[in-house]
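Enquirer: I would like to see how this sequence folds:
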Amino acid sequence: MTLEDRLGREITGGVLFDSFNRGRYATDASFYQIMPAGVVVPRSIEEALRALAICRDAGRKVTPRGGGTSQCGQTVNDGIVIDLSKHLNRMISLDVENNSCVVEPGIVLDDLNRQLKKHGLWFPVDVSTASRATIGGMAGNNSCGGRSLRYGTMRDNTLSMDAALADGRLLHFGEVTRDLAQLNSGNGGLDLFRDMLDLGAREAAEIAEKFPKVQRRVGGYNLDALVPRNAPNNLAHLLVGSEGTLAFTTQVELKLWPVIRNKVLGVCHFGSFYEAMDAAQHLVKLRPIAVELVDRTMLSLGREIAMFQPIIAAAVRGDPDAVLIVEFAEEDQAENLRRLKRLGELMADLGFGWDQPKRKWGGVVEISEPGLQTGIAEFRAAGLNVMMSMKQEGKPVSFVEDCAVPLPHLADYTERLNAIFAKHGTSGTMYAHASEGCLHVRPVLNLKLEKDVKAMRAIAEETFAMVREYKGSHSGEHGDGIVRSEFHETMFGERIIADFREVKHRFDPDNVLNPGKIVDAPKMDDRALFRYAPNYRVGDLKTALDWSAYPGAGGGFQGAVEMCNNNGACRKLEGGVMCPSYRTTRDEKDVTRGRANTLRLAISGQLGLDALASDEMMDTLKLCVSCKACRHECPTGVDMAKMKIEVLAARVAKHGLSLRDRLVGYLPRYAGLAARFAPLANWRNDSPLLRKLFEKFAGISAQRDLPKWRRDVFKVGVEAMGPADGREVVLFADTFNRAYERENLEAALRVLLAGGYRVHIPEPADRGRPLCCGRTFLSAGLVDDARAELDRLVATYAPFAQRGVPIVGLEPSCLLTLRDELLSLRSDEAAKSLSAQALLFEEFLVREAAAGRLRLPLGPIAGTALVHGHCHQKSFGAFKSVEQALRLVPDLNVETIESSCCGMAGAFGYGADTYQASMDMAELSLLPAIRRAEEATLIVADGTSCRHQIADGTDRAALHVARVLAMSLDRTRSNP
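Expert: From the prediction side, this is the model:
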């Protein structure tokens, strides 16, 4: 019996041995790639331990894995990966009185803190990857977070751990006295614990001499936890930072802290990076809980990312070379404000002023508004991804990434480090924990090039030598992995390295658990282990869309795919929209990162011939709803919706169209005929037999009603309506509102005319069927047909757009196609002018109101409007306009549903094979929120799909914002 067969027989969770799934676990957030033999996703701790035992019996290595966000290659290996993040994510117990809890290793930090918040507690090791980092992974790395100045590291906040040794013994690691008197003779770990304490006593002097005296020292095994001291030794602290090489964690007991209730930020500006680094040692004397660096490069890149632009505009003055974000968070807000004032005085004492020349230019921007504080924290937390958003072959590379030096040396260290980078022909980015002398430093290199790999090696050796000179640590937060383990001997000396090997052998004599980390590691520059190995090649790719904004071959499609750095921001479970399918399945296959990895492996030939058009690739993208959330929320700009179009186009070219694809894709072309025979076309909804036949032959779920065709479709071809001297606007009558919900277009037309606008609804320039944006064709991979439809639309609308007339639409997915995919299909001036003038209905109204040009006689609507935002509105920063437009209505209270994708997503929710996933997405937050709403509450949703999903899931009718505004007009008329 094969290992796969045995695991499949004894494990009820996932057992994944195919190349596509293994490929998704071959990388973490480092630059390494090692293909595992298989992946197990256990449903319980018992199953995880059973898998460990089976693998041990088969002589296979085992690597435990959480969020897979390791920077140094800790979670890649060629054995069996055990993914703990999907199922092993419970808080087992909570002791509020004693500020502690016990959790399973797969629980995500943000999820844990959401559960703790209602008790006034939190776990404060606030790593930037908190939305996807698991506690087990954080323990494995000895994570630190931005506020370790006050709260310490993971080690400082771990009370105990339960873990299994490779031989199956399940042990409790916690506080012990030197004589181990509290352990009975039957304890299976008694001899092991005694040996470890004896090692600590034997090596105490060597440990004291060789271990760096900085808090941010997370390299090697924590032998200092074993040395004799007055207090008990905590053996769990030996496991913390061991990177899964000593034992398999089953639960962790954590120390908890009261939540931060009050805080203020001081954004200290510096005209010189050196001066900023020199100032850090003085700023910490004010006892902040954090001092975080953001350098010029990060500010510049952040200004190019839509979600961060307003934050930087509000918090940053002028053009600083660096800013230090100083955070005060005492219980007494008055004390925070006093310290903030003292911060300004200290900056002045140090000679900084807004009117000083470049070298001493600077000052403090005070931030007390909570929303802006949150935005600044999110920007800083996204530092890695912001840096990786560079659209070029070279990227900031993590290998000297978190060295820590004593604060008095920080300025000289960074200056010398920049000199090392320049010596090797590159420059670097720097940000993060200035308060701890631990900056995230990444030189920009292209690791596909041998010369840059050699430069990396030289930079590492010279940097680590300098760190030793300053008596710092070469690993200050993100652990060892493959990147730094090789250099332990020069850092700690031969004797300590021998001690590390002794610990590893004593715990894991057969080298089962995650070998090659901390001890006996490969060379960090072994290119055979790289994501871009020497034989990495992407052949010529004929792409359907324009990818010229990205570097690389294949028209830039390769470069777009490779923008994913595996940091996993798409794995967040709450907040924003990304990634709705992952939120329901928690499968690596169904997250943007997993899809991007699969695409990269496919186009580089690592998944076999024609992998891009394969059934396995379609399965990978099956639950991608093309919500475009990743386009907006992924800080490196991975646009999976656009990439899916390429895959669908390749699929159509290879295999042709299914009946379902034909029905969906060609809908705009048969809509007119269906409207003429509406009763016949709607027969399917009323016939159980036809429902079953549609499901069997067209793959359309029998559980869904299809939108009802109507004979009285909205007519186009109106040259102009409204006053001759009114401001001109073109109303785009999209297929969905025109054919199914003409009331929305009529409402929009009434509102525009009431505002005094001159409205055009032109017929196509070719006088053929009504205009279409091509969206349905793109969703079926019919790119040429989509281009043909957009050509007709451009020919009709461009003459208006070129003279500055806004093109206003109601359906977000249709209108925003003109701002997005249109420019990927044609780049001429006519298309660009049309794209620039394309506005959603509410965007147009809000813009007009802001300019003082909107004159609408709106009457009051007493009550509440509960609003769900369309994913594409959120992706393009257009959702705020919906709220603002509704607030034009007197007396209307506007509330927003914090929701991800509704789950319908065009044709996705109608699929027989995707119906349940569709409903699961809707049930995450949208449908429960609507069910809780009072009957009189107006439900507002601009998307056709969203309205249908709401109706199907709650029997509540949702309205387009245009209809709410039209209702408000009616209130004026009825209440003169």
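Enquirer: C-alpha from now on. contacts and neighbour counts both.
Expert: OK.
Enquirer: The stretch 701-850 of the chain: helices as residue ranges?
Expert: Using DSSP state H, counting those that start in this stretch, the helices of the stretch 701-850 of the chain run over residues 735-739, 742-754, 775-779, 783-801, 812-815, 821-825, 829-837, 841-850.
Enquirer: this one as well, want them side by side:
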Amino acid sequence: MDGYHRLAEELAASIAGEVRFDAGSRALYANDASNYRQPPIGVTIPRSVEDIVAIHRICQAHGLPILSRGAGTSLSGETVNHAVVIDHSKYLDRVVNIDTVNRRVTVEAGAINDKVNQALAPYGLVFPPDPSTHEWCTIGGNVGNNSCGVHSVQAQCHGHGPRTCDNVQALDILTYDGVRMTLKDGYREEEIDAILAAGGRQGEIFDRLRRLRDAYAERIRQAYPQVEHMPRRVSGYNLDDLLPERGFNLASALCGTEGTCMTVLHATLKLTENVSHRTLVVVGFDSVEEAGDHVPLIVETRPIALEAIDKRLLEHEIRQHMHETALQRMPRGDAYLLVEYGGSDADATCREARELIEGLRNAGSRIVDYRIVDDPAQATALWEVRKAGLGATAFPPPERTPHWPGWEDSAVPPERVGDYVRDLKGLYRKYGYVGAFYGHFGQGCVHSRIDFDLQSEEGIATYRRFVEEAADLVVSHGGSLSGEHGDGQARGELLERMYGPELTEAFREFKRIWDPQWKMNPGKVIDPYRLDENLRMIDYTPWQVETAFTFPDDERSFARVAFRCVGVGKCRSDNGTMCPSYMVTREEKHSTRGRARLLFEMMNGELITDGWQSDEVRESLDLCLACKGCVNDCPVNVDMATYKAEFLSHYYGPGRHRRPLFHYAYGFIDRWSRLASKVPALVNFVSGAPWVSAATKRLVSMPPQRRAPRYAPETFQEWFARRPEVNAHAPAVMLWADTFSNHFYPETAQAATEVLEAAGYRVILPPVGLCCGRPLYDFGMLGHAKAYLERVMTALDAPLAAGTPIIGFEPSCITVFRDELVNLFPDDPRARRLSDNSLMLSEFLMQRAGNYRPPCLPRKALVHGHCHHKSMLHLEAEKALLEAMGLDVEWLDAGCCGMSGSFGYERDKYEVSMAIGERILLPRVREAEPQTLVVTSGFSCRQQIADATPRRALHVAEVLRLAFDEGHDTTPDVPPERGLERRRVQAQRRANRRAAVVAGALAALGWHRGARR
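Expert: As a prediction, this is how the structure comes out:
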């Protein structure tokens, strides 16, 4: 990028935002969610509208193209280009004004769709278009793509159309040549005359647009379907909005232009009343095309959503163990329509649901089965089945052949959707393709990812032939190439098949009016790149690598691992667990997608050329907390914690980068803890002494604000060894005494022991010195990790062969056995036995312990799920256990606590660690009433809470013991941890007494001071 250094310097000197022209940043923005890849010239991240104006001015002076980008979730290639990228999403995300009287909201282009609706919720208003990415997509992206979504039908019920263009009142825009203007949703002819009279660039634009309208008006009327007949016509420019009968609506006309005409600065959106109650009806049919045949009849009942899913999609989800509980609640059928009614009256929406079924039966419809769902939680779970379409179909089992976009959102008039699906299925058969069908059938939009071969010349030639024939097919049904995702590069060159050469020339003139220099996202929509060039997989020639992990779900190939991410961007959401560092930094490189894309570019070798030694990749992975939230939250189950461990094992390989000292300090915490347990009081004194503590913290890169965890005066294993055997003839269970519970929180393991014994089991322990090696993964010390696991498998082989359950209470340790173990040793039967037989305490009690009935504890509880527990082990058993105890539980959706093993103990990560904790978890803990239990199963989570709040969190084992421990204090205003603290004090006193006995014995032997000469 030597030729652009001067440009980068000029931009950096002119804007308050950020300018990034380095290889890593270019790699991050070279891909979106489409099949295409185009590295940008560089990336700018403006902080203000003034920054955007400056970027346009400087790029125009250099004659360089511009690409506006929001969340980068395009499936058609419109958010990648060889251009200067403007990323609006980090800073320009404000809701500027809410006008409840006129039902309008004005937002910046980077405002997130869901955040806008959250701001509107107190007023009972909503912006209806909600694409499946609504939790993280931006309004600027909605405008650029002319997005719709599941509930855009709701807008039609209020007199608006379903597309973003139908719900925009005004756009504040900037042209490439620096002209800023606010364009509204209609102009009278006299207003146009006044603007022309004023002259200038705006007058010129209006004049040329009116001339364009007049020249093509009749052809536009003939070619453009009316929105009431074809609601999802998204392809092409909205030239019909220029017509007099549409009011010369420039705000609408510029929606769906995909950044090819201008840059959106602000959008003023039309709002509708939100519904306060919803009822979902799931109707089963014999086939998806038969479901499509029923759409016209159902549309007449005015639902607020009407979606379809087919049998193939359900099979994909079943095989991938997705939404298992929700799928069990689906009625019978091989395809389904999800019909939702909304309103202010629950009785009314339920009545509409029942009337729908009655109406279908009266019409002679062949319904296989149905289910009416009025419970919001159950309805949400069923909607997740539909929303999972993209993720479930990306790498579907059993073959796991990649399925790609490319013909994923065509649309037809709703009354034609059944016939269109039949014909499209026939086209699939002709080309030997497969793909699930789902989508917005209520508006005729059909989604489908297809198993195109995009990695060979022959496969791409077949792909082109298919798409050309599919374009002719959808046009023959009076439909649109795109019903939601836009044209971009995937469909731009097909527009002439839909509109003919005359209107294609009108599109070209429309762009030229706004962008005469042809510098706004060139090569997209009009005069586009070919649909079969810039395909990222045809140029993917990864180098061959040897890895410690085997990646069995990715054909044992890291090259395949590197393209697992499909770019949908869910990791940019504020909900769920992934990705905690992105949630507080808002940096693409700290999202799961950003890291995955950098690994792809590392394997590709064009932009990132130093492979495993890449500092760009290491820097991106540095703030990965290895929380494994992505394994569960990511639609395609990217496992960034494992990828990070693999990368670091090579980055710090022999003869390469030198490991920092803290890798050894934290990675081998089990070894240091065994040594410390010999003299815990001395270690605690030294670590707590200010002058020693400060020096030690500097040595191991611990932040000065952190307190080192205190070693218990007596380890759990010592406590266990000195007590008599209980339940000698009962079935045995092995309690996994992990390093943290053994050395720092032995009371947790003691409580688990007593709980299991009270349940009628004989508790045994593994040999002293065993450790799962969890901290080693954080630093990529995989050789040591494998050695640890070899020792564990050898030591536990006999009890596992005898069927003895291995019960743990630290989620990260059980996750090693359930996940990393089989990834490192996929062909070792011992690994499979240990993986299958390792359980959390709650899992064992609720799933394996017969008719176990826990004691009751009528308390309130604030429960935070450890990341590994949520993502890998899941919380169903924990939830069932606490519910059976009679606890009044509030489950926090707080994501990660921010500590995450050693992450929070590293000096340069302390601020991020605390910012993550302060998002939700720590404030809620501080707000909790003193008598409310604070419960979490992870050592890291308990340490974060102990460091940052006055509370001490309890493990579920301790909660169980509280329930049947006669000595615990049940006074309502007494914190429940007081009784547990009393146990710790008692343990300290016992240790002191033992130390006094030893000292007395030594004195009796003459080892007192001065006895030896």
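Enquirer: TM-score of the superposition?
Expert: Once superposed, chain against chain, the TM-score is 0.94 (TM-score structural alignment, normalised by the length of structure 1); 948 aligned residues with a Cα RMSD of 2.1 Å.
Enquirer: Give me the neighbour count for the residue mapped onto Leu503 of structure 2 from structure 1.
Expert: Counting by TM-score structural alignment, Leu503 of structure 2 corresponds to Ile496 in structure 1. For Ile496 of structure 1, the neighbour count with other Cα atoms under 10 Å is 21.
Enquirer: Work out the gap between the helix or strand Ile496 of structure 1 falls within and the centre of the chain.
Expert: Here Ile496 of structure 1 sits within helix 494-507, counting by DSSP states H and E. With Cα atoms, centre = their mean, to the nearest Å as the basis, helix 494-507 of structure 1 stands 38 Å off its chain's centre.
Enquirer: Report the separation between the closest residue to Ala801 of structure 1 other than its chain neighbours and Ala698 of structure 1.
Expert: Spatial nearest neighbour of Ala801 of structure 1, chain neighbours left out: Leu834 (5.2 Å); criterion: Cα to Cα, 6 or more residues apart in numbering. Here the criterion is Cα to Cα, to the nearest Å. By it, Leu834 of structure 1 lies 36 Å from Ala698 of structure 1.
Enquirer: ranges for the strands of the stretch 301-450 of structure 2?
Expert: 305-310, 335-343, 369-373, 410-411, 438-439, 445-446 (DSSP state E, counting those that start in this stretch).
Enquirer: Mind putting the ones you listed into TSV with distance to Ala267 of structure 2 and mean neighbour count?
Expert: Shown next, in TSV, are the strands of the stretch 301-450 of structure 2 (distance: least, Cα to Cα, whole Å; neighbours: other Cα atoms under 10 Å):
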stretch	distance to Ala267 of structure 2	mean neighbour count
strand 305-310	25	26
strand 335-343	27	24
strand 369-373	36	18
strand 410-411	26	31
strand 438-439	27	27
strand 445-446	26	28
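Enquirer: Minimum distance to Pro528 of structure 2: which of the ones you listed has it?
Expert: strand 410-411 (18.9 Å; Cα to Cα).
Enquirer: What is the distance between the closest one and the centre of its chain?
Expert: 27 Å.
Enquirer: which part of structure 1 lines up with that strand?
Expert: With TM-score structural alignment as the criterion, strand 410-411 of structure 2 aligns to 403-404.
Enquirer: Identify the residues contacting the matching stretch?
Expert: Stretch 403-404 of structure 1 is contacted from outside by 214, 216-217, 436-440, 467, 472-476, using Cα atoms under 8 Å, 6 or more residues apart in numbering.
Enquirer: Which of these fall in helices?
Expert: Cross-referencing those against helices under DSSP state H gives Val467.
Enquirer: where along the stretch 851-976 of structure 1 do the helices fall?
Expert: Here the stretch 851-976 of structure 1 has its helices, by DSSP H, counting those that start in this stretch, at 871-875, 879-886, 915-924, 926-932, 944-954, 961-974.
Enquirer: a markdown table for those, including mean neighbour count and distance to Ser128 of structure 1?
Expert: Below are these laid out as a markdown table (neighbours: other Cα atoms under 10 Å; distance: least, Cα to Cα, whole Å):
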| stretch | mean neighbour count | distance to Ser128 of structure 1 |
| --- | --- | --- |
| helix 871-875 | 24 | 22 |
| helix 879-886 | 20 | 27 |
| helix 915-924 | 20 | 25 |
| helix 926-932 | 17 | 28 |
| helix 944-954 | 21 | 33 |
| helix 961-974 | 20 | 37 |
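Enquirer: What residues in structure 1 pair up with the longest helix seen in structure 2?
Expert: Looking across structure 2 with DSSP H, the single longest helix is helix 977-1004. Using TM-score structural alignment, helix 977-1004 of structure 2 lines up with nothing in structure 1.
Enquirer: How about stretch 124-134 of structure 2?
Expert: With TM-score structural alignment as the criterion, stretch 124-134 of structure 2 aligns to 120-130.
Enquirer: Just the buried residues of the matching stretch, please?
Expert: Neighbour counts over stretch 120-130 of structure 1 (16 or more other Cα atoms under 10 Å) mark 120-130 as buried.
Enquirer: Quick one: those as CSV, columns for secondary structure and distance to Asp610 of structure 1 too.
Expert: Formatted as CSV, those follow (DSSP: H, G, I helix; E, B strand; the rest coil; distance: Cα to Cα, whole Å):
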residue, secondary structure, distance to Asp610 of structure 1
Gly120, coil, 54
Leu121, strand, 52
Trp122, strand, 49
Phe123, coil, 47
Pro124, coil, 47
Val125, coil, 45
Asp126, coil, 43
Val127, coil, 40
Ser128, coil, 38
Thr129, coil, 35
Ala130, coil, 37
